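**Q** Sequence first, predicted model second:
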Amino acid sequence: MTPEEQRLQEDRERTAYWKRWGPYVSERQWGTVREDYSPYGSAWDYFPHEQARSRAYRWGEDGIAGISDSRQRLCFAIALWNGNDPILKERLFGLTGSEGNHGEDVKEYYFYLDSTPTHSYMKCLYKYPQQAFPYTQLVEENRRRGKFEPEFELLDTGVFADNRYFDVFVEYAKATPEDLLIQVTIANRGSETATLHLLPTLWFRNLWDWQPEMEVPFIKVIADTPVSVLEADHPTLGTHWLYCEPGAELLLTNNETNYERLFGTSNPSPYVKDGINDYLVHGKQHAINVDRIGTKFAARYPLTFAPGETKTIRLRLSDQQTLSDPLGAAFDAIFHTRKQEADEFYHRLCPFPMSEAERNIQRQAFAGLLWSKQYYNYVVHDWLHGDPNQPPPPPERKAGRNRDWTNLFSEDILSMPDKWEYPWFAAWDLAFHLIPLVVLDPDFAKLQLDRLTREWYMQANGQLPAYEWAFSDVNPPVHAWAALRVYQVEQKFYGRSDRQFLERVFHKLLLNFTWWVNRKDMEGNNVFQGGFLGLDNIGVFDRSKELPTGGYLNQADGTSWMGMYCLNMLAIALELAKEDNAYEDIASKFFEHFLYIADAIDGIGDTKIALWDDEDGFYYDALHLPDGRQFPLKVRSMVGLIPLFAVTVLELDTLKQFPGFQRRMNWFIRNRPELKNKVACMETPGMGARRLLAIVYGAKLKRVLRYLLDENEFLSPHGIRALSKVHLEQPYTLHEGNNDYCVRYEPAESTTGLFGGNSNWRGPIWFPVNYLIIEALWRFYEYFGDEFKVECPIGSGQEMTLREVAIELSRRLVTIFEPDEAGKRPVYGNLDVFQTDPYWKDLILFHEYFHGDNGAGLGASHQTGWTGLVAAMILQNVEHRTVNRDTPGGQHGDP
């Protein structure tokens, strides 16, 4: 067991709380729904970036490379000033949804380089220009550009020309769970002497303005030599001390709103949130408390750098007041040890031979996932009704966003899609985060699913909250799949079978499954409408809203997601039945329900309007109009590939272990012969007596795979596109009434504003569904084995088993991030600085989605959440290269 695994065990056993401190500070609290108290939900405009330095937040904090305790009472982050900016660089800047020509977008360059699961060691990098940050230029140029033009990025402004910037590395190492060593290393990459003011900042989250009975905490200076020491005292967190390297000016103010600047009214105290900014940037001497006490502190280090020079500043945040030499030789020794232990931990996870490129990509992907853990506080009841001693929220809010979610009470550390673009949990994103996270930290992965299915998140009717912008939106029901995978991966990597976790989540998901059946099966015929389902721009209409044509859609993907849900619940029930045979009955229920769904997708009701089109050999949504007309919407998209996900294999040993389940299954097959085509024959030579449950089977499977593996359709050099490339030359157009509704293949940013924001998935490659396609191919291979082959790519004459196809798709996805023969990474397209500059080329960004033809990164630049699946893919790929695979199936076949 490595030292990091020992720390994880101590945290799990509650003998040492190694995860009490971590990177839990958001990168953007401004512009979030939580901070929006406007009448009509205009979150981007109500609390803009321009107000963030002056206005105390209600629900959380933000900062650069920030850390906090797990209840975010005390926070630490860095601030910077180059002497030219109009404001301190205390938080990340970006464009709001209405400002960007392709939606919201962070306009900064920062990279997560390393982290262990307990955050015993962490490292990140922020690149800070030496010229004035071009806030206005970024807004105005992006506002000028249209949907057909690319986004105007920070590199495009020229502020990084001639390497006139600072690389700011921030590292943390824990001596004990409450003793954090902080090291900030700054390098001048330019060819001229430059000055930078480094301001390590410590502050208390403001709770006292909303909780009048709370005792106000304080930070005060208690020593200036030989090192500067600050005492931070909090009524519930206790006392901590910040040790600062000599040479700093110690600045204190309060983390309270500057009412005078924002609203033209007087301030209760002259010391407000932007006091340090005003003191340094504007020379306002009285903005700082000369008594050196407050709730917000910064140590100002004015540093001058020769060309290429590097300097390091050390600090220490500790629960110990009597450290004799807090920043001395032991400091460096602890950092060295924690870095070495991080290497040992990651080698233990992947002992197989890896290339340096693979190891670098995987390590940064894991780092991004771990740095994107965030303290998330949102109490919807209080948000709707207001706080004591505060003006009541406008009454319109009670009929607006999230009004039906007064049960939601969140105060947890959650995995975020990213902490700038999506600084709030997203339920179905979260399910995909857990696949790589469970490899790192099973306890944290399980906690995420446990929280999401608890009564203070899930509604009483069983609905799961989707995401902060609209909790009532409908996302794919992938949480049973995630729970099963978390359970299985913990078994494989750690030898533990947490049946209690699986059973607890299973019971809550029974409620959620019932909600789906009761709310999303409009006609009670096992065909589902779903709604949004995560596929924003992939169809003719915005499926989360009323259709402009009237009527409703029966969804091939919605129905298939429910088929997949059934099979995941069936698999969990059989696992639980190993110790409690009562679960055999529940397994039988999901077996039968799956067969009804698999049958219904082929023909609905008496009219038999199928979601399967036998002429095309593909699945489509079906539009039902108010006048009774019904017809398929023949868009070849991911909607028609999602039926592949509904597949599982039952082993003969499993069937023998549960005779009651087997008897019921055989009775059902005998007595419902019209449904038995969804179950493969009992005997398959060479593969054992396995049973296959799948929506797509036999000739249909080969027909769908012909589209999937055609490079003129879905198959790209870097994965599976969300929309077939055939729609580039043959766009699908629906003529209805006086309107035309059109879908055209767009490999990059969408040119339609129909869906708002940055919902740009009309063709790009999207990691979560690619991952599920690969997993489905493995399941089919477990059943069919080496005898079942398909041409891949179509037209190549090359026959592959489904195992080989799965490995090939995984390889193509990983190549997005790998240097090619010319040393260029597809993810960075034509961005030369990322491709060739030694200070950029090994830094990886994990985008929201990727160009459907060349693999360039698009959308949110730090969405390591689900794109972090690449870390798991690399692990699988190197394992496939190393492990002898004489027999199909088995644990090593699981992606």
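**A** Here it is on my side, so go on.
**Q** Please make it C-alpha for all contacts and neighbour counts, starting now.
**A** Fine.
**Q** dump the residue contacts of residue 637.
**A** Taking C-alpha atoms under 8 Å, 6 or more residues apart in numbering, we find residue 637 in contact with 538-539, 722-724.
**Q** this is the other structure I want to compare:
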Amino acid sequence: MTAEATRLAQHYDKKENWLKWGPYLSERQWGTVREDYSRDGNAWDYLSHDMARSKAYKWGEDGIAGISDDKQLLCLSLALWNGKDPILKERLFGLTNGEGNHGEDVKELYYYLDNVPTHSYQQYLYKYPQQPYPYNWLVEENGRRDKRHPEFELTDTGIFSDDKYFDVFSEYAKAGTDDICIRYTAYNRGSEPAPLHLIPQLVFRNTWSGQIMAQQPLITNTGDGVLLLQSEGLGTYRCYVDGAPQLLFTNNETNHQRLSGKQNHVPYVKDAFHECVVQQRTEAVSPVQEGSKAGIWYQFEVPAGGSVEVRLRLTNATLKKPFATFEQVFNDRKAEADAFYETKHAAAKSEDEKRMQRQAWAGMLWNKQFYAYNVNQWLHEDPDHTHCDNYKRNARNSEWKHFVAEDIISMPDKWEYPWFAAWDHAFHALAFATIDPDFAKDQLALLVKVRYMHPNGQLPAYEWDFSDVNPPVHAMAAYKVFKTDWAQKGKPDYVFLEKVFQKLLMNFTWWVNRKDSNGNNIFEGGFLGLDNIGIFNRSAPVPGGGYLEQADGTSWMAMYSLNLTQIAIELSLYNPVYKSMVIKFFEHFLHIAGAITHMGEESEGLWDDVDGFYYDVLRRPDGSWDRLRLRSIVGLIPMFATILFDTPTWEKLPDVKEEMDRFARRRPDLAALVSRWRDEKGDEQHLMSLLRGHRLKLLLRRMLDPNEFLSDYGIRSLSKIYHDKPFGYWLNGADYSVRYAPGESETNMFGGNSNWRGPIWFPLNFLLVDALYSLHDYYTADFRVEYPTGSGQYSSLAEIAASLSERLKKPFLEDANGSRPVFGGDPLYNRPHFKDYILFYEYFNGDNGKGHGASHQTGWTGLVAVMDPLCKIH
């Protein structure tokens, strides 16, 4: 067992709290719903980036390359100034949803380079220009562009072209659970000396404002390079400071005078360091060397091609020589991180792939965040006393008053999406399962807790609208995490599986009661996470009335039924009481299969025999209908409803088999729909699937056609050639149209950067690969299809799955020219100090693999690190 694995075991055995400190600081707290106390619910305008330096947050903190304790009481992050910028760089800058021509977007260059599950070693890189940061240019140029133009990025300004920038590395190495060595190293990549101000900041989150008798924490200068940090929640810590920097002190309190012209409650406020360093107003900081926020101000002239280093140590111990073992701690933790990941790289085929894998995992780990949000409190409070009582009674999420979060949660992107999303969350757990299965289990169990899950059984979708609907993938993730954990530890965690299963029974019932309006096992679903996939907004009522019968909504529920069947089978081997659940969910799956197949036999069905594809059906109020021939990834989702189990398992549950055989005799029409669950082949495998071989081959003909869905980089979300010309549909006096868009969005339907009209998305590609492996295990290598379509070459389903996995890695790996497709051919990223730093975007251009959307979406895109191993778990 490696040293890192030993630390993990100590933590989860509750012997040592190795996860007390980690990268739990948000990268954007401003512009979030939970910090919004406006009348109109416009979070972006209520608290902007410009206001953020002066406004004390209510629910969290943000910063650059930051860490905090697991309750985010004390935070440490890095502030920078190059002597030219108009503001102190304390937080990452980006455009709001209304400012960007493709929605919200961070306009910085930073990378998550390394991290381990206990955060005993962490490394982060921020590229800081030496020229004035082009805030106005970025806002103005993106404002001039429309959706037909690409986003205007920081790199497009040419600010890095002549190497006049600093590479600022932030590193953390733990000497103990409460003893952290901190090192900042800044390299001047330019050809001339350049000034640089490095200001590590320690701040206590404001948990005292508005609280009666709350004890304020305090940071004081005790002399000799030691800061004393005292708080009721954390106790006493010390920050040992190397060198002789200037120490700055203020309070984490709002500057009301700047924001609203009102009198400040205290003389020294949150933005004091900006005023002191940039505006040279030394009177802005406290002269008594104490406060709830402290800055450690280093000033350097960094030589051309040279570097400078800053060292700190944050600990709850009293140390006589805090830096005596400093370098040894770093050397040991880095070596242990290398050893840990060497045990995780089994599937990697090259050193470049290992590098990609490790940075993907680092991104997953850096995107952990402390997330606090008490909806009932938020709805009824008014911290600035600017509105009438109960002014938020009808605000967003008002039907979720039970919701209370105060947890470490995996975020999709700590700048662009610094809040959880239900279906993203399930895929995050899969990406974590290989390196920290206990954290993966904890995350899946979190969303079904009483204080998260709605009493009616609905899972909260995402912060901007908890009541929206994401695909039901929680059961799939729970089963795979359970099996991965079992494989790693050699014993099954039935308690985890049982805990999640019990709560998902409620969630399944919610789906049945809320999303099957006719009670015919055909589900509507609505948004279902697929922004812009339809011709009109599927979360809103159909224009002119009626409703959609969705191929994806129905297929997701078939998949959900099978996932719960799979879990119930597993639990039945542990506790016989779950046998009835096997029968319940299997029968429910059969009824859904029957509904889909029955619909397919009639002219108005979801399945189209001529096209060999599934389509949504629009039901009008007058009883008429129309099949919406939009050939999208929605029509491939029926493939997901596939599970496999073997004969030895079946033989352990003879009474279940007998009951299911009885059902088959009662309803032979339904039993005949499922692909060989009765094992007519006589081998060891049993398959439950919506697709029999004929329909599967017809779907694969479309999916594997390079002119339709198959890209060099994965499966597109819209058929390319079929929708190269707009697909039009006239409804209720309006013309709705969709066309293939390989990269960034061309529509505002779901806000700026949402786009499922062509690009490649990892979550659905993962499930397609997973389904192919399952189907192969039943059909074997004898079942071969043309791949690619039109090539005359035939492959097994497993060979196709493996090939798709390789295509999905291609955006991140060096090609024959030494470039990474994810960067879209920009020559900047071929330069020595750029080429090995990888970004994991939200989605990818269906034609060239370029990354789009959130640039640090090492949430579900982190699946690239585990694609093949996890997809083979059935």
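**A** Perfect, I can see it now. Only a predicted model underlies this, so the values are computations on that prediction, with no experimental measurement involved.
**Q** What would you report as the TM-score here?
**A** Once superposed, chain against chain, the TM-score is 0.98 (TM-score structural alignment, normalised by the length of structure 2); 874 aligned residues with a C-alpha RMSD of 1.6 Å.
**Q** that older thread, if you map the contacts of residue 637 of structure 1 onto structure 2, which are still there?
**A** Among the contacts of residue 637 of structure 1, the contacts conserved in structure 2 (both residues aligned by TM-score structural alignment, their matches' C-alpha atoms under 8 Å) are 538, 722-724.
**Q** any idea which of those residues is the one closest to residue 387 of structure 1?
**A** Taking C-alpha to C-alpha as the measure, residue 538 is the one of those closest to residue 387 of structure 1, at 41.4 Å.
**Q** Return the residues in contact with the alignment partner in structure 2 of the closest one.
**A** Matched by TM-score structural alignment, residue 538 of structure 1 corresponds to residue 533 in structure 2. Residue 533 of structure 2 makes contacts with 632, 634, 755-757, as judged by C-alpha under 8 Å, 6+ apart.
**Q** so residue 533 of structure 2, which of the three states?
**A** Of the three states, residue 533 of structure 2 takes coil under DSSP: H, G, I helix; E, B strand; the rest coil.
**Q** what separates it from residue 139 of structure 2, distance-wise?
**A** For residue 533 of structure 2, the distance to residue 139 of structure 2 equals 29 Å [C-alpha to C-alpha, to the nearest Å].
**Q** wait, doesn't residue 300 of structure 2 sit right on residue 193?
**A** No - assessed by C-alpha atoms under 8 Å, residue 300 of structure 2 is found out of contact with residue 193, at 9.9 Å.
**Q** can you give me the strands for the stretch 101-250 of structure 1?
**A** When assigned using DSSP state E, counting those that start in this stretch, the strands of the stretch 101-250 of structure 1 occupy the ranges 105-106, 109-115, 121-129, 165-176, 179-188, 194-204, 218-223, 228-234, 238-244, 249-253.
**Q** Tell me which residues are up against the last one.
**A** Outside strand 249-253 of structure 1, the residues within contact range by C-alpha under 8 Å, 6+ apart are 220, 271-273, 275-276, 287-290, 292-301.
**Q** Per the alignment, residue 239 of structure 2 pairs with which residue of structure 1?
**A** Match for residue 239 of structure 2 (TM-score structural alignment): residue 242.
**Q** no wait, residue 673 of structure 2
**A** Match for residue 673 of structure 2 (TM-score structural alignment): residue 678.
**Q** Look at that match and say how many residues are nearby.
**A** Using other C-alpha atoms under 10 Å, residue 678 of structure 1 has 20 neighbouring residues.
**Q** And residue 786 of structure 1, by the same measure?
**A** 17.
**Q** That one contacts residue 801, doesn't it?
**A** Yes - using C-alpha under 8 Å, residue 786 of structure 1 is in contact with residue 801, at 5.6 Å.
**Q** Mind listing what's buried along stretch 748-766 of structure 1?
**A** 748-751, 757-766 (16 or more other C-alpha atoms under 10 Å).
**Q** which ones are touching residue 375 of structure 2?
**A** 397-398, 400-404.
**Q** how far away is the counterpart of it in structure 1 from residue 412 of structure 1?
**A** With TM-score structural alignment as the criterion, the equivalent of residue 375 of structure 2 in structure 1 is residue 380. Going from residue 380 of structure 1 to residue 412 of structure 1 by C-alpha to C-alpha gives 14 Å.
**Q** what's the burial count for residue 619 of structure 2?
**A** 18.
**Q** cool, residue 344 of structure 2 as well?
**A** Counted with other C-alpha under 10 Å, residue 344 of structure 2 comes out at 16.
**Q** does it count as helix, strand or coil?
**A** Per three-state DSSP, residue 344 of structure 2 ends up coil.
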